[in-house]
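[1] Predicted coordinates and the sequence they were generated for:
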Amino acid sequence: MFDLAIVVPSVLNGLTTGAVYALIALGLTLIYGVLHIINFAHGASLMLALYGVFLLKQHLGIDPYLALPFMVAGMFVLGYLLQRVVINRASHGKDENILLVTLGISIVMENLALLAFQSDTRTIDTAYTLSTVQIGPAFIALPKLIAFGGALVVSALLLFMINRTDLGRAIRAVSKEKQGARLMGIDVDHIYAMSFGIGLACLGAAACFLLPAYYVNPQVGNGFVLVAFTIVVFGGMGSFGGALLGGLVIGVVESLGGLYLGESLGQIGIFLIFIGVLLFRPQGLFGAKA
C-alpha cells in the first residue's frame, strides 16, 4: 500500500503539478494583496490564455514554450486594460462592485469562448508530449518537468520584482496603505492596473507550461481557480511565500489522493485541507491575524 516505488513517483508528479498551481495562485494573491478583492475572472482568464497558446501553435506553429513572451505580454496588456478601462470605471471604488464586475467578466469570457470554439476539448501535439525522464524510481513526463522548473523560475522573478524593484515597492506600499501611498506621489490607479496585469501575466506563463500536457475547453479554468483559491487560503491571503509553498503541498495532496482514492476522489484531500484551515487557522500558514 505504501510501496516507495509507487509513492515517490506520485509525490514527484504532485510537485510538478503543484508548481504550476502555485504560479496561478501567485497571480491571484497579488491581485488580492493590492486590490483586496478576489478576482472571479481568474479562471476564465487562464482559459483565454490556454486558447491563446493553442491558437499560436495551430495557426503559426509557435511552440508553447516559445510562446511564453508573447502570452505573458498579451495577458499583461489584457489585465491592465481590463482593470483600468472596465473594472476601475464600473466599480466606482466599491469592493462589492469589483466582485460583481469580475464575475460578469468571467461569464462574458466563457460565453465568448463557447461561441468561438464550442464546447469541444482541444489539445496540441508536440515532439516531446509523450517523452519521459527517469528520476530515481520515477518516470516523469518531460512537459511536467519543464513546467516545474519554468513555474519556479517565473515565481522567483515575480518575488524578486515585488521585493527588489521600485514597482514592487510601490505595489507593497499601495497594498499596505493606499492613501499614504497616494500622498507620497504614487499613482494608485496605475499600480492597481499594473498589479492586475501582472496577475494575468502569471496566467499567460502558466498556460504555456500547462498546454503541452493538458487540454483546453471553455470551462477548463473553473477547476484551476477552485484549487488556486484553496492555495491562497491555505498559504495566507496576500502571502507570496504561502502561495508558493501551498501550491506544492496541494499538488502532492492531490496526487496522493488520486493514487489511493482514485481519480474521481483525488481532490477530496484539497477540500479537507480547505475546511481544516478555515476551522483551525483561518489566516492561513503565513497570513496575519485580522
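    Ah, there it is. Numbers count the residues shown, from 1 in each chain.

[2] going forward, measure contacts between C-alpha atoms and count neighbours the same way
    Noted.

[3] All the helices of this protein, in order from the start?
    4-35, 42-60, 68-81, 88-91, 95-117, 142-164, 166-176, 178-183, 188-210, 220-235, 240-261, 268-280 (DSSP state H).

[4] Let's have the ones you listed in TSV, adding distance to G136 and mean neighbour count.
    Formatted as TSV, these follow (distance: least, CA to CA, whole Å; neighbours: other CA atoms under 10 Å):
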stretch	distance to G136	mean neighbour count
helix 4-35	9	25
helix 42-60	32	22
helix 68-81	30	20
helix 88-91	51	16
helix 95-117	41	17
helix 142-164	14	18
helix 166-176	40	18
helix 178-183	50	14
helix 188-210	23	26
helix 220-235	29	23
helix 240-261	18	23
helix 268-280	26	15
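
[5] Using a markdown table, lay out those together with distance to T129.
    Shown next, in a markdown table, are these (distance: least, CA to CA, whole Å):
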| stretch | distance to T129 |
| --- | --- |
| helix 4-35 | 15 |
| helix 42-60 | 14 |
| helix 68-81 | 17 |
| helix 88-91 | 41 |
| helix 95-117 | 23 |
| helix 142-164 | 6 |
| helix 166-176 | 36 |
| helix 178-183 | 46 |
| helix 188-210 | 11 |
| helix 220-235 | 20 |
| helix 240-261 | 20 |
| helix 268-280 | 27 |
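
[6] residues contacting the closest residue in space to L46 that isn't next to it in sequence?
    Among residues not flanking L46 along the chain, L203 sits closest, at 5.4 Å (CA to CA, 6 or more residues apart in numbering). Neighbouring residues of L203 by CA atoms under 8 Å, 6 or more residues apart in numbering: 23-24, 27, 45-46, 49, 72, 75.

[7] Presented hereafter is structure B, for comparison with structure A:
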Amino acid sequence: MDMKLILQSAVDGILMGGIYGLVAIGLTLIFGVMKIINFAQGSLMMIGMYVTFWSFEKLGLNPYLSIPLSAICLFVIGVGIQKFILERTIGAPEHNQLLVTMGIMMVVENAAMALWSPDPRTISIPSLQESLHLGELLINKPRGIAFLVTIVLTVLLYWFLHKTILGKAIRATSISRDGSSIVGIQVKRINYITFGIGAALAAVAGTLITPFFYTSPVAGSSFVLKAFIVVVLGGLGNFVGALIGGLLIGVSEALGGVFLEGSWKELVTFALFILVLLFRPTGLFGRGGK
C-alpha cells in the first residue's frame, strides 16, 4: 500500500472532519441546553449554503465574506423556530421533539425545492482551484480554509461559554434549568439564543462547504447523519468532543475509501460508532463537557 496515498487520505479526512465537527457542535450545543435532538440541523445548514450561493450568483460576493450574512440569517431563523415551535415541546417526551424537528426538516427541504428546484448547483472560483503543497502532500484550499475557520470558531465558542456572562448562563441552564430560573436566569431567552447559535454554526458550515460541494435542497442530509454519529462519539452535550469526533469520522471515512471499495468505506465509520456504543456508551469524552 502506498504510504503517500494513506497520508494524503488522512489529511483529506482531517479537513473534512472539521466540517462534520462544526455541524455537530451546533447540534450538541442545542442538546446540551434543551435536550432536543435537532434533526433539522442539516436543513438549516442547507439554507446557509443557499444564502452563500445566491450572494455569490446575484451580488458577486466572495463565499467567505458571506459568512456573517448566513450566520445572522440562520441565527434569526433559529430563534424563530425555537420561540414559535420548539419552546412548546420543552419537557415533552423525546420522541415527540424528534418528530417535530423531523417535520421542520421536511418542510424546509420541500420549501427549498419549490423555491429553487431540486437541481444541484455549484460555484467556481478559479483562485480556489489550486492546491497548496505541504511537502509531498496536497492541501485542498477550500477544505483547508474550512478547517481553519472551524478551529477558530471552536476556540471562540469555548471562550464565549466559559468567559462571558451569557455563556456562563448557557452552561448553567444546561446543568439545571430549574436552578437557573431560581437564580434569575431567563431560561426561555437562553433557549432562543442557544438554538440561534446552533443554527448559525450550521449556516457557517454550509457556507464553508459551498465552494467545493454541491448546493441543493437535500445537501444537508449528507451531513446530518454523520453529525449525529459524531455527537454520540464525542459525548452528548460535549462540544470539544464533537470536534474531535468529527475529525475521527473524517479520517476513518477517508482511510476506509483507501482500503475498501465503493460504499464499503462507510463500514469503518459505522463500525467505530458501534464499538463506542458498546464499550463507551457516554461517548469518548463523556457527556456535558461544555
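    Yes, it's here. Remember, it's a predicted structure, so these values are computed and weren't measured experimentally.

[8] Any idea what the TM-score is?
    Here the TM-score for the pair of chains, by TM-score structural alignment, normalised by the length of structure 1, is 0.95; 287 aligned residues with a CA RMSD of 1.4 Å.

[9] looking at the helices of structure 1, which is closest to I135 of structure 1?
    helix 4-35 (8.5 Å; CA to CA).

[10] That closest one maps to which residues in structure 2?
    Mapping helix 4-35 of structure 1 onto structure 2 (TM-score structural alignment) gives residues 3-34.

[11] In this structure N140 of structure 2 contacts E130, no?
    Yes. With contact defined as CA atoms under 8 Å, N140 of structure 2 reaches E130; the gap is 7.3 Å.

[12] Now M71 of structure 1: closest residue in space, sequence neighbours ignored.
    G204 (4.9 Å).

[13] quick one: the one you found from A73 of structure 1, how far?
    8 Å (CA to CA, to the nearest Å).

[14] before we move on, what about I268 of structure 1?
    Separation of I268 of structure 1 from A73 of structure 1 (CA to CA): 35 Å.

[15] Same question for L23 of structure 1.
    L23 of structure 1 is 16 Å from A73 of structure 1, by CA to CA.

[16] In contact with G284 of structure 1, which residues?
    Counting by CA under 8 Å, 6+ apart, G284 of structure 1 has contacts 233-237, 277-278.

[17] hmm, try it at 7 Å
    Contacts for G284 of structure 1 (CA atoms under 7 Å, 6 or more residues apart in numbering) come out as 233-236, 277.

[18] Over to I185 of structure 2?
    Here I185 of structure 2 is in contact with A169 (CA under 7 Å, 6+ apart).

[19] The same query, at a cut-off of 10 Å, please.
    166, 169-170, 172-173, 177-179 (CA atoms under 10 Å, 6 or more residues apart in numbering).

[20] of the residues you listed, closest to S221 of structure 2?
    Using CA to CA, those come closest to S221 of structure 2 at I170, 28.1 Å.

[21] N191 of structure 2 reaches K83, doesn't it?
    Yes. Contact criterion CA atoms under 10 Å: N191 of structure 2 and K83 qualify, at 8.3 Å.

[22] give the contact list for V174 of structure 1.
    Counted by CA under 10 Å, 6+ apart, V174 of structure 1 has contacts 33-35, 168, 180-182, 186-189, 191-192.

[23] scratch that, G237 of structure 2 is what I was asking about
    24-35, 174, 231, 286-290 are the contacts of G237 of structure 2 under CA under 10 Å, 6+ apart.

[24] Report the separation between it and R171 of structure 2.
    In this view, G237 of structure 2 and R171 of structure 2 are 10 Å apart by CA to CA.

[25] And L65 of structure 2, what's its match in structure 1?
    Checking TM-score structural alignment: L65 of structure 2 goes with L66.

[26] between N140 and E130 of structure 2, who's got more neighbours?
    Neighbours per residue, other CA atoms under 10 Å: of N140 of structure 2 and E130, the larger number sits with N140, 19 against 12.

[27] how close does that one sit to L148 of structure 2?
    For N140 of structure 2 relative to L148 of structure 2 (CA to CA), the value is 12 Å.

[28] list residues touching both of the two?
    Contacts common to N140 of structure 2 and L148, judged by CA under 10 Å, 6+ apart, are L15.

[29] Excluding sequence neighbours, find me the nearest residue to V249 of structure 1.
    Nearest non-adjacent residue to V249 of structure 1 (CA to CA, 6+ apart): G18, at 6.9 Å.

[30] That neighbour touches L245, doesn't it?
    Yes. G18 of structure 1 lies in contact with L245 (CA under 10 Å); the separation is 8.8 Å.

[31] Could you tell me which residues touch both of the two?
    Counting by CA under 10 Å, 6+ apart, the residues touching both G18 of structure 1 and L245 are I231.

[32] Reformat the contacts of G284 of structure 1 as TSV; add distance to I62 of structure 1.
    Output for the contacts of G284 of structure 1, formatted as TSV (distance: CA to CA, whole Å):
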residue	distance to I62 of structure 1
V233	36
F234	36
G235	35
G236	37
V277	42
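
[33] rewinding a little: got any residues that touch both of G204 and A73 of structure 1?
    I198.

[34] Using JSON lines, lay out the contacts of L203 of structure 1 together with distance to Y214 of structure 1.
    Listed next are the contacts of L203 of structure 1 as JSON lines, based on distance: CA to CA, whole Å:
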{"residue": "L23", "distance to Y214 of structure 1": "16"}
{"residue": "I24", "distance to Y214 of structure 1": "15"}
{"residue": "G27", "distance to Y214 of structure 1": "20"}
{"residue": "S45", "distance to Y214 of structure 1": "16"}
{"residue": "L46", "distance to Y214 of structure 1": "13"}
{"residue": "A49", "distance to Y214 of structure 1": "13"}
{"residue": "V72", "distance to Y214 of structure 1": "19"}
{"residue": "M75", "distance to Y214 of structure 1": "19"}
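
[35] what sits against V20 of structure 1?
    26, 144, 147-152, 155, 202-203, 205-207, 209-210, 224, 244, 247-248, 251.

[36] that older thread, out of the contacts of L203 of structure 1, which comes closest to A116 of structure 1?
    A49 (14.4 Å).

[37] Without its sequence neighbours, what residue ends up closest to the closest one?
    A49 of structure 1 sits nearest to G204 (CA to CA, 6+ apart), 5.3 Å away.

[38] Then E266 of structure 2?
    Spatial nearest neighbour of E266 of structure 2, excluding adjacent residues (CA to CA, 6+ apart): E253 at 6.3 Å.

[39] Does that neighbour touch L15 like I think?
    No. No contact is recorded between E253 of structure 2 and L15 when judged using CA under 10 Å, the distance being 11.7 Å.

[40] Touching both of these two, which residues are there?
    9, 247.
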